[in-house]
Every structure is written in structure tokens, then in C-alpha cells.
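> here is a sequence together with a model predicted from it:
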Amino acid sequence: MYHKVYETRSYNAKDKVKYMAWTSEMDRCLTEILVEEVKKGNKIDSSHSTLKPAAYRAALTALNENFVLDLTKEHIRNRLKTWRKQFGILRELLAHKGFKWDETRKMVIADNSVRNESHKG
């Protein structure tokens, strides 16, 4: 099975860039942990998306143990920034007529009329 890999970076104490590849499984793990942490109340407040330190600790522990990694809080923050950016792109795309989310395939799909229109050029 094909697993998507994403890269993020963080800076260590000596300001050297340290790249890290994210997999779909890691994203799934991070999502599950953060959902649980939010349910526990480990968010600063309901109107703000800032997580409490306990949420970061739980995510780091789970990811580092399950995937034998040495992630930092900065890796988690960068991944969340990437998710926010991707969400914005998806939201904008889905706002256009003819585009919708396919829950089974977990992807955006377009009606044939939209696809045909894009090929006319």
C-alpha cells in the first residue's frame, strides 16, 4: 500500500535545520491523540486553537514511542501549521460549485461538467 510522506523541519539548539518525514500513519496517530487531549480540555480556550503543554507532551510521547522518533514540540507545531494551510485550500476548493468531498476515498472529487470545463481552455 502506498503511504504518503510529508516533510517538516525544526531547529535544534545549534540552529541547524532538522527535517522530518511525516507518514499517513503518523498523521493518524497525531490526530487521535490531539482529539483525546482536546476532549480532556487541553486547549487554551474554545475559541483559540492553542494547545496546552500537556497536549504536546502526550502527542510527542505517543509519536516518539510508536514510531521510534525524536520529535520536538516544534515538529508538532509545524505539522499543525501545514494542516491549517491544507484545510484552507480544501475549504476554498469545496466552496466552488461542482466540487465535493468523497468520504469513502477521502478526497475531493469534481462533477464531470467541472472536469470537462477545465479541459476546454
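In hand now; what should we look at? Numbers count the residues shown, from 1 in each chain.
> please count neighbours and contacts with C-alpha atoms only from this point.
Fine.
> which SSE is the residue nearest the centre of the chain in?
What sits nearest the mean C-alpha location of the chain, by C-alpha atoms, centre = their mean, is Trp83, with 3.7 Å. Using DSSP states H and E, Trp83 maps to helix 73-94.
> neighbouring contacts of that helix?
Residues outside helix 73-94 that contact it (C-alpha atoms under 8 Å, 6 or more residues apart in numbering): 8-11, 20, 56-57, 59-60, 99-101, 108.
> next up, a structure to set beside the first:
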Amino acid sequence: MAEALEQDTEKTPHVDDDSGSNGYFKWTDEMDKVMLEVLREYKNKGHKDDRNVSKAAHLANALKEKYNVKLSTDKLQNRLKTLKVHLGLALDLLTQSSGFSWNDVTKKIEASKEV
């Protein structure tokens, strides 16, 4: 996880206020990757999904360490909801639509030329 949390000043997100809790917050792809990796590690350590407060605190600490931003539990939970919606849409494309496939090399969904 040390590599995942290495400071990356070029990709620091924009927060309109000092606390990051009430202002506009722009999530980056890199932040999503870090957040998902932290969640994966959290679960692999045996933590249960029903510990939302602890999970949110763990996520907030990891993102603060990497990006020097303070995120509220609401912002973290809202982002997780958004990512779950995106995952559902991606799964629908792969399972219910023809012409879409998963490329394991690029880790992206690809569409055939017909689509």
C-alpha cells in the first residue's frame, strides 16, 4: 500500500474550501484507483462490510495521506455509490449487449466496429 499512497502532486484534486467537506470536489481516475485499492486491502485484512464508519475513516485517512485533502463521510459514501452505478452499467454492457467485451490486457471494455 505504500506505493499506492505515494504523494503525487500533479494529480492533486481541486477542493473549493479548506476542509474539503462542503465545497465542490473533483474526483480523479487516480483517486478512484487509490480508493478501490484501499478498500480491497481493507477487505483482505478481514474487515467486514458492515463497519461503514470504520471503513470511511480508513478511506479518509488514506486519501488525506496521499492527496492532502479532508473528505467527509458523505463525500466518500456518495463516491462509492457512483462507482457502484458505473460498475452496474459496465456489467450490463458486458452481459446483456452484443459487441462489447473485456480486454484483460488494457483492463478496459472494448466495442466491436459494428457498435
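That came through fine. None of the values given here were measured: they were computed from a predicted structure.
> about what we covered before: neighbour-wise, give me the winner out of the contacts of helix 73-94 of structure 1.
Ala59 (23 neighbours; other C-alpha atoms under 10 Å).
> go ahead and confirm that residue touches Glu36.
No. The criterion here is C-alpha atoms under 8 Å, and Ala59 of structure 1 misses it with Glu36 at 10.0 Å.
> name the nearest residue to Val5 of structure 1, sequence neighbours excluded.
Nearest residue to Val5 of structure 1 in three dimensions, chain neighbours excluded: Thr23, at 4.4 Å (C-alpha to C-alpha, 6 or more residues apart in numbering).
> mind telling me what the one you found corresponds to in structure 2?
When structure 2 is aligned by TM-score structural alignment, Thr23 of structure 1 is paired with Thr28.
> neighbours around that match, how many?
13.
> Gly88 of structure 1 now?
Number of residues near Gly88 of structure 1 (other C-alpha under 10 Å) recorded here: 12.
> from Thr73 of structure 2, how far out is the residue in structure 2 that it lines up against?
For Gly88 of structure 1, the aligned residue in structure 2 is Gly88 (criterion: TM-score structural alignment). Distance from Gly88 of structure 2 to Thr73 of structure 2, counting by C-alpha to C-alpha, to the nearest Å: 23 Å.
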